[in-house]
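Peer 1: this one's sequence-less:
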């Protein structure tokens, strides 16, 4: 049964897709219920996998490998040559991303109750998107990874362009163009690797590239390895994104429906960091090391640039959009630090930001549902009429700026610890961004909660209640849990980090 569990996890949203497909499109309440319940099987299975890990079961026991596609007839040389298998696997890093995906997806499906029309199409696309995200984090070969990667782009494009704000269609095309370019670069790199090595298995490629570049089929020169490493970095830097590949993400954050941005900011952006760790850093450690300084520079620029622009925005959605760019800069700084503290901090930052961003955009959705606005000048005085909402907003804001006791502090502390060890001058410059972060977070929160504004009637300012408390409490609870007990996340990812650091020379 263990070998089928990952396949069951990845494709379990199909049950929800089937139920929704059989429903008349006017059955709003039932479709929304089935849409939410369709996210529960992967959530339950991910918790089961987590419990198995903590009970001592090796995650490798859940791997599956089935013959799938063969190109050419080279079995006389080696049966593995140009064979693409259906391979799913799990380690501590991918388990952490899967838990993030299933939790955020279920809560975003719950928040999608705010969707006003097209419920059937919305939830069908939503569940297809979840299948793609789960597949990305479990795929054990590059072709399968790319298929699932592309599977996330199509439903996300329609979800952004069909449900959202005034310029949603323009935002969806920006999303498609930028991510399409990244996908093209990624595909070229994968095909070159496949043509030169005869395999797309991630473990096999890692072994080949770290043992002198001698492949099963043809040698790969040092310059080609640099080019391939750079291609992976560009493809996933666009996905993350960091400066100067960021403009598409600002539009998506501002124009997509908040429940979609919960998934986009909470999970989809994190595929970029996952890809850099798994492929660029894992398969090409020597070449990655020589490019690390450029990554740190990109991270510092993104951190400062995003924070500076967030300080001057008057739309709360844009504050959060530029905040995401800034926080992804922290991720890039950690990935470029080339030491265990920096890498561990980068992974913590990815998970932490996923939870914080999901909570912030859930609050944006709840606020827009009540007021019809996200402009800071129009939202003053919320602490008086919406004290519970204001409390969650303040707590989440403090987590975002790195208050001790919350997940944001742990991630930023470790990233800067690693960066000061490797690049002290750049780390000292980047510290300025922490001041900017405190300014734009506190400015936005204070304007919304205690600012002066009488344009909204009290009935429009009803506090969050009932089912709305569930996503808010779950996400805030996880943010505090990781901040108070970091080993909750640090334990599962440690073996992966140690393996990557060993390949990088054990710094």
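Peer 2: Structure received. Just so we're clear, the structure is a prediction, and the values are computed from it rather than from any experiment.

Peer 1: going forward, measure contacts between C-alpha atoms and count neighbours the same way
Peer 2: OK.

Peer 1: roughly how far is the helix or strand where residue 34 lies from the heart of the chain?
Peer 2: Using DSSP states H and E, residue 34 maps to helix 28-37. Distance of helix 28-37 from its chain centroid, counting by C-alpha atoms, centre = their mean, to the nearest Å, is 25 Å.

Peer 1: which parts of it are buried?
Peer 2: 28, 30, 31, 32, 34, 35, 36, 37 (16 or more other C-alpha atoms under 10 Å).

Peer 1: swap in stretch 458-478?
Peer 2: 461, 462, 463, 464, 468, 471, 472, 475, 476, 478.

Peer 1: contacting residues for the residue nearest the centre of the chain?
Peer 2: The geometric centre of the chain, computed from its C-alpha atoms, lies nearest to residue 270 (C-alpha atoms, centre = their mean), at 2.3 Å. Residue 270 makes contact with 239, 240, 350, 354, according to C-alpha atoms under 8 Å, 6 or more residues apart in numbering.

Peer 1: Out of these, which end up buried?
Peer 2: With burial judged by 16+ other C-alpha under 10 Å, the buried subset of these is 239, 240, 350, 354.

Peer 1: now those residues as a markdown table including secondary structure and distance to residue 88?
Peer 2: Output for the buried ones among the contacts of residue 270, formatted as a markdown table (DSSP: H, G, I helix; E, B strand; the rest coil; distance: C-alpha to C-alpha, whole Å):
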| residue | secondary structure | distance to residue 88 |
| --- | --- | --- |
| 239 | helix | 22 |
| 240 | coil | 23 |
| 350 | helix | 22 |
| 354 | helix | 24 |
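
Peer 1: Could you single out the nearest of the residues you listed to residue 200?
Peer 2: For the buried ones among the contacts of residue 270, the minimum distance to residue 200 (C-alpha to C-alpha) is 21.3 Å, reached by residue 239.

Peer 1: Was I right to think the closest one contacts residue 269?
Peer 2: Yes: counting by C-alpha atoms under 8 Å, residue 269 is a contact partner of residue 239 at 5.8 Å.

Peer 1: those helices in the stretch 401-507 of the chain, which residues are they?
Peer 2: Secondary structure of the stretch 401-507 of the chain (DSSP state H, counting those that start in this stretch): helices at 407-422, 424-450, 469-484, 487-503.

Peer 1: Structure two is appended below for comparative analysis:
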């Protein structure tokens, strides 16, 4: 029975999408409720597993492996020599990512009140994206991982292109072309490994890759860096993401910035560092340099933007630099900081983009020059926005502080000079966050003087949940560190740490 749990967790949103087919589109309330409730089983199951794991229960019992398909060869008399299994499994890291994805999927569905047209198609696509995200973090072989990754691609294209803002179609094509190119590189790596080893099982590949020649390991690692670098994104492969974050509907951006970007970090850790640890160590300094460039470049561009959504987009580029810095340190502190940043930024960016969507809905703009004095007119929204900004700049007591502290501890242990340079990004982050948030909340009041409604309970609920999660991680980091520790120890063992 336990072997069915992960399958139920991954495919429950898809079942909800199927139910939506039978609900008449005129029943708007039923469509909305179905869309929200269909996202909840995955959250319930992942939360139960996470609590059990935190209390000491093993999660190996949830692993499932059954024959899926075989590939034969006439030259071998028709005997099958390539076998691909349907394999799902989790460790502490993937379980945390599953929980992150399921939490944000529920909150994104709950926050979709601003979507007024094509609700059946919208929620169906949103649930398909959730299935893809969950499958990515549960997959135990590369082919299954790739399939689930591609499941997210096409629905996201339509979600951006149909329900986004003015330049939504352009943003959707940017998304499809860049991510399609990254997926093509990943597919080449998977096919090559499959042909070379006869397996796509991640555990087996970790053992077999140790015997690869060093140049081959380095080449495959570089290919993975390009593939997942598009999705993270790494400068200069980041331009598509700015368009998506500025033009996609806010609930979709919550999923994209909160989860889909993090697949890039997950892939680099799980496959790059996991399968090719020696090559990853060789590229450690390159990761540190790329991370520093990302951190500073994103912060500088965020500093000169006037549109709040574009500020948040470049902030995401900058904060993903912290992930690269932590990974490039190739030590326990850095890796733990990178994983913490992956989870922390998922919640923080989701919160800030949610609030950006609420501002756009009320004022028809997110230009910080057109917004001001919100603290008097919208005190609850302004308060949560201020708290989210403090989390983004790494205020102690918030999740952002813990992740930045550990990542920078990692880089200072190996490259203190580069760490000092990267630390300038912390100052720039404080400047652009405070500039944007304070000008909107406590700046001179602008716009129409007519009353504007503060956050309704349907809007405030998801915002408060995200803020409480951010504070919880900041105050009780062991709640995240303890489940992650076995996975980090396994990574360190693989790289000889």
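Peer 2: Looks like it arrived, so ask away. The structure displayed is predicted, hence computed values, not measured ones.

Peer 1: Overlay the chains and give the TM-score.
Peer 2: Here the TM-score for the pair of chains, by TM-score structural alignment, normalised by the length of the second structure, is 0.98; 496 aligned residues with a C-alpha RMSD of 1.5 Å.

Peer 1: returning to what we had before: of all the contacts of residue 270 of the first structure, which two lie farthest apart?
Peer 2: Those two in these that are separated most widely, counting by C-alpha to C-alpha, are 239 and 354, at 14.3 Å.

Peer 1: Nearest to residue 121 of the first structure, out of the helices of the stretch 401-507 of the first structure?
Peer 2: That would be helix 469-484 among the helices of the stretch 401-507 of the first structure, by C-alpha to C-alpha, at 23.1 Å.

Peer 1: which other helices and strands contact that closest one?
Peer 2: helix 92-111, helix 340-371, helix 387-400, helix 407-422, helix 487-503 (3 or more C-alpha pairs under 8 Å, 6 or more residues apart in numbering; DSSP states H and E).

Peer 1: Where in the second structure does it align, residue-wise?
Peer 2: Helix 469-484 of the first structure corresponds to residues 460-475 in the second structure, going by TM-score structural alignment.

Peer 1: mean shift of that stretch relative to the first structure?
Peer 2: Using mean C-alpha distance after the TM-score superposition for the first structure, stretch 460-475 of the second structure ends up 0.7 Å from its aligned counterpart in the first structure, as a mean over the superposed pairs.

Peer 1: what's next to that stretch, contact-wise?
Peer 2: Contacts of stretch 460-475 of the second structure (C-alpha under 8 Å, 6+ apart): 107, 110-111, 344, 347-348, 350-351, 354-355, 381, 384, 387-388, 391, 396-402, 479-480.

Peer 1: re earlier: out of the helices of the stretch 401-507 of the first structure, flag the one nearest residue 177 of the first structure.
Peer 2: helix 424-450 (29.9 Å).

Peer 1: for stretch 314-334 of the first structure, which positions count as buried?
Peer 2: 315-334.

Peer 1: How about stretch 150-169 of the second structure?
Peer 2: Applying 16+ other C-alpha under 10 Å to stretch 150-169 of the second structure flags 150-165, 168-169 as buried.

Peer 1: The equivalent of residue 258 of the second structure over in the first structure and residue 353 of the first structure: what is the separation?
Peer 2: Aligning on TM-score structural alignment places residue 258 of the second structure opposite residue 266 in the first structure. From residue 266 of the first structure across to residue 353 of the first structure, the span is 7 Å (C-alpha to C-alpha, to the nearest Å).

Peer 1: hang on, residue 403 of the second structure packs against residue 344?
Peer 2: Yes: with contact defined as C-alpha under 8 Å, residue 403 of the second structure counts as touching residue 344 (7.3 Å).

Peer 1: quick one: which of the two has more around it?
Peer 2: Neighbour comparison, residue 403 of the second structure and residue 344: the larger count goes to residue 403, with 31 against 28 (by other C-alpha atoms under 10 Å).

Peer 1: what's near enough to touch residue 120 of the first structure?
Peer 2: Listed by C-alpha under 8 Å, 6+ apart, the contact set of residue 120 of the first structure reads 20, 21, 25, 28, 31.

Peer 1: The counterpart of residue 186 of the first structure in the second structure: neighbouring residues, count only.
Peer 2: Alignment note (TM-score structural alignment): residue 186 of the first structure maps to residue 186 of the second structure. Neighbour count for residue 186 of the second structure, taken as other C-alpha under 10 Å: 21.

Peer 1: What are the buried residues along the helix or strand hosting residue 186 of the second structure?
Peer 2: Per DSSP H and E, residue 186 of the second structure falls inside helix 168-197. For helix 168-197 of the second structure, burial by neighbour count (16+ other C-alpha under 10 Å) applies to 168-169, 171-176, 178-180, 182-183, 185-187, 189-191, 193-194.

Peer 1: how close does it sit to the first structure?
Peer 2: Looks like 0.4 Å for helix 168-197 of the second structure (mean C-alpha distance after the TM-score superposition for the first structure).

Peer 1: by contact count, what packs against that helix?
Peer 2: Here helix 168-197 of the second structure touches helix 142-163, helix 214-231, helix 239-247, going by 3+ C-alpha pairs under 8 Å, 6+ apart.

Peer 1: same thing but 10 Å
Peer 2: Counting contacts by 3 or more C-alpha pairs under 10 Å, 6 or more residues apart in numbering; DSSP states H and E, helix 168-197 of the second structure is packed against strand 80-88, helix 142-163, helix 202-208, helix 214-231, helix 239-247.

Peer 1: what sits against the closest residue to residue 463 of the first structure other than its chain neighbours?
Peer 2: Setting aside the residues directly before and after it, residue 463 of the first structure is nearest to residue 386 in space (C-alpha to C-alpha, 6 or more residues apart in numbering), at 4.5 Å. Contacts for residue 386 of the first structure (C-alpha atoms under 10 Å, 6 or more residues apart in numbering) come out as 367, 449, 458, 461, 462, 463, 464.

Peer 1: what's the distance between the fourth one and residue 382 of the first structure?
Peer 2: Taking C-alpha to C-alpha as the measure, residue 461 of the first structure falls 7 Å from residue 382 of the first structure.

Peer 1: Common neighbours of these two, please.
Peer 2: Residues within reach of residue 461 of the first structure and of residue 382 at once, by C-alpha under 10 Å, 6+ apart, are 367, 389.

Peer 1: and the aligned residue in the first structure for residue 237 of the second structure, what element?
Peer 2: Mapped onto the first structure by TM-score structural alignment, residue 237 of the second structure lines up with residue 245. Assigned by DSSP H and E, residue 245 of the first structure falls within no helix or strand.
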